[in-house]
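K.L.:
For reference, the sequence and a predicted model appear below.
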Amino acid sequence: MEIEVKHNEKEHRFECVKEGQLAYVEYKKIPDGMDFIATFVPEELRGKGVGSALAKAALRYAEGKRMKVVASCPFIRSYIEKHMKWSKV
């Protein structure tokens, strides 16, 4: 089952609702890019690919817009390290 992630520009986050619960990656705008500052996945959704789907969507967005990426969030930083494709973003 694919996890649908939406970009909520007003709240500065990428988010999804699964099993009635909200999960998100929060960012702040920086010159020429985005600083991913926090990832929140409810306990019940952990281990189901939600965090990875959020990270992938957020990084794809930044890549598509040719934006600089800063990963202040440890989860996003770890995702980038594990998926070397994103290390060039």
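P.N.:
Thanks, I have it. Residues are numbered from 1 along each chain as shown.

K.L.:
From here on, just use CA atoms for contacts and neighbour counts.
P.N.:
Fine.

K.L.:
What ranges does this structure have for its strands?
P.N.:
Here the chain has its strands, by DSSP state E, at 6-8, 13-18, 21-30, 33-40, 68-71.

K.L.:
neighbouring contacts of the last one?
P.N.:
Spelled out, that is strand 68-71. Under the criterion CA atoms under 8 Å, 6 or more residues apart in numbering, residues 32-37, 59, 62, 77, 89 lie in contact with strand 68-71.

K.L.:
now swap in the third one and tell me
P.N.:
The contact list for strand 21-30, computed with CA under 8 Å, 6+ apart, reads 12-17, 34-42, 50-51, 54-55, 58.

K.L.:
circling back: would you turn the strands of the chain into a markdown table with distance to M84 and mean neighbour count?
P.N.:
Below are the strands of the chain laid out as a markdown table (distance: least, CA to CA, whole Å; neighbours: other CA atoms under 10 Å):
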| stretch | distance to M84 | mean neighbour count |
| --- | --- | --- |
| strand 6-8 | 23 | 15 |
| strand 13-18 | 21 | 20 |
| strand 21-30 | 20 | 18 |
| strand 33-40 | 17 | 19 |
| strand 68-71 | 14 | 18 |
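
K.L.:
okay, now the one to match up with it:
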Amino acid sequence: MDFEIVDNPEQKRYEANVAGAVARIEYIKAQDKIYLTHTEVPKELEGKGVGSELVAKVLADVDAQGLTLVPLCPFVALYLKRHPEWKRLVMKGINIE
């Protein structure tokens, strides 16, 4: 599924409009860190890979900004477990097994 993400700093979340529904990842930014706190995919988009694609696009943006990632959201942590190439963004001391 192909879609664009938008950083909505006023709402403190990344958003993706997919087939008229909005999937999102909420965050808190502090200095050079970004805490990804919650991922939400509308029911009608579940099971279509939207959540995983959303996380991948957000991680690419985090990387491009040079931010350190603190994955508080269980879905993001699971994605990192399955895609260890992104673990390089995670703050030292946080163990994702």
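P.N.:
Nice, thanks for sending it over. It should be emphasised that the depicted structure is a prediction, and the values quoted were computed from it without experimental measurement.

K.L.:
hang on, the earlier thing: nearest approach to H83 of the first structure belongs to which of the strands of the first structure?
P.N.:
Evaluated over the strands of the first structure, closeness to H83 of the first structure peaks at strand 68-71, with 13.6 Å, by CA to CA.

K.L.:
Quick one: average offset of the closest one versus the second structure, please.
P.N.:
Aligned to the second structure and superposed, strand 68-71 of the first structure gives a mean residue distance of 0.5 Å (mean CA distance after the TM-score superposition for the first structure).

K.L.:
and the gap between C16 of the first structure and E81 of the first structure?
P.N.:
To E81 of the first structure, C16 of the first structure is 23 Å away according to CA to CA, to the nearest Å.

K.L.:
And K65 of the first structure, by the same measure?
P.N.:
In this structure, K65 of the first structure and E81 of the first structure are 21 Å apart, going by CA to CA.

K.L.:
again with E44 of the first structure
P.N.:
Counting by CA to CA, the gap from E44 of the first structure to E81 of the first structure is 25 Å.

K.L.:
Contacts only, for the closest residue to P71 of the second structure other than its chain neighbours.
P.N.:
Using CA to CA, 6 or more residues apart in numbering and skipping residues adjacent in sequence, the residue nearest P71 of the second structure is L36, 5.2 Å away. If a contact means CA under 8 Å, 6+ apart, then L36 of the second structure has 25-28, 69-73, 76 as its contacts.

K.L.:
before we move on, what about I80 of the first structure?
P.N.:
86-87.

K.L.:
What does Q11 of the second structure correspond to in the first structure?
P.N.:
Aligned by TM-score structural alignment, Q11 of the second structure pairs with E11 of the first structure.
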